[in-house]
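J.: quick one: sequence and predicted model below, then my questions.
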Amino acid sequence: MSLLIDDECINCDVCEPECPNGAISQGEDIYIIDPELCTECVGHHDVPQCIEVCPVDCIDKDPAKVEDQDSLYQKYLKLTA
């Protein structure tokens, strides 16, 4: 499952540099997460780093992009190959 930044985002800039896959970028109004690059930090960290550093807790799992741990790990392997 990819992560999603909701409209509570305050554009504080702390999540973007924490993403090991470069999945977070500045969108039109708030930061966005590219679901093709988001592995929820599987393969890099035990917990998603963007969620850990977000001061307003505006990042959650995207219910429209459900992936299990194995799928996320396979995506990690593909991205780091």
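T.: Everything's here; your move.
J.: from here on, just use CA atoms for contacts and neighbour counts.
T.: Will do.
J.: now residue 24: closest residue in space, sequence neighbours ignored.
T.: residue 33 (4.5 Å; CA to CA, 6 or more residues apart in numbering).
J.: burial check on that neighbour, number of neighbours?
T.: Number of residues near residue 33 (other CA atoms under 10 Å) recorded here: 20.
J.: take this one as well and set it beside the first:
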Amino acid sequence: MRLVVDLNRCQGYAQCAFLAPEVFAMHGDEGLLYDPQAQDAHRARVAQAVAACPVQAILVDELDMAATAPGAPGGAAPAAGEASDA
């Protein structure tokens, strides 16, 4: 899985480092270090970190998001007003 963190947006709240320490780590008070090629074994924790980021600075590569896209096995159902490919 590929990750991108907008380091200009990141405010160093460290929720990601708390939830997925295998992938994210704080360097000093505000510097974030992360593995942009995180292992799939850490997918659940990374998803929690993405959801917990107060400034939404963490992005998962769109190709990886296809596995959880609406209509995909195990994916979310389409929201009201969204078209379904089913």
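T.: Thanks, I have it. Computed from a predicted structure; not experimentally measured.
J.: contacts only, for the residue nearest to residue 24 of structure 1.
T.: Shown in contact with residue 33 of structure 1 (CA atoms under 8 Å, 6 or more residues apart in numbering): 2-5, 23-25.
J.: buried subset of those residues?
T.: By neighbour count, with 16 or more other CA atoms under 10 Å, those hold 2-5, 23-25 as buried.
J.: pull the most distant pair out of these.
T.: Maximum pairwise distance in those, criterion CA to CA, is 14.3 Å, between 2 and 25.
J.: give me the contact list for the longest helix along structure 1.
T.: When structure 1 is parsed with DSSP state H, its longest helix is helix 69-80. With CA under 8 Å, 6+ apart as the test, helix 69-80 of structure 1 has contacts from 1, 21, 37, 39-40, 42-43.
J.: and it, what's buried?
T.: Those would be 72-73, 75-76, for helix 69-80 of structure 1 by 16+ other CA under 10 Å.
J.: repeat for stretch 10-20 of structure 2
T.: By 16+ other CA under 10 Å, the buried positions in stretch 10-20 of structure 2 come out as 10-17, 19-20.
J.: adding secondary structure, write these out as a markdown table.
T.: Converted to a markdown table, these look like this (DSSP: H, G, I helix; E, B strand; the rest coil):
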| residue | secondary structure |
| --- | --- |
| 10 | coil |
| 11 | coil |
| 12 | coil |
| 13 | coil |
| 14 | coil |
| 15 | helix |
| 16 | helix |
| 17 | helix |
| 19 | helix |
| 20 | coil |
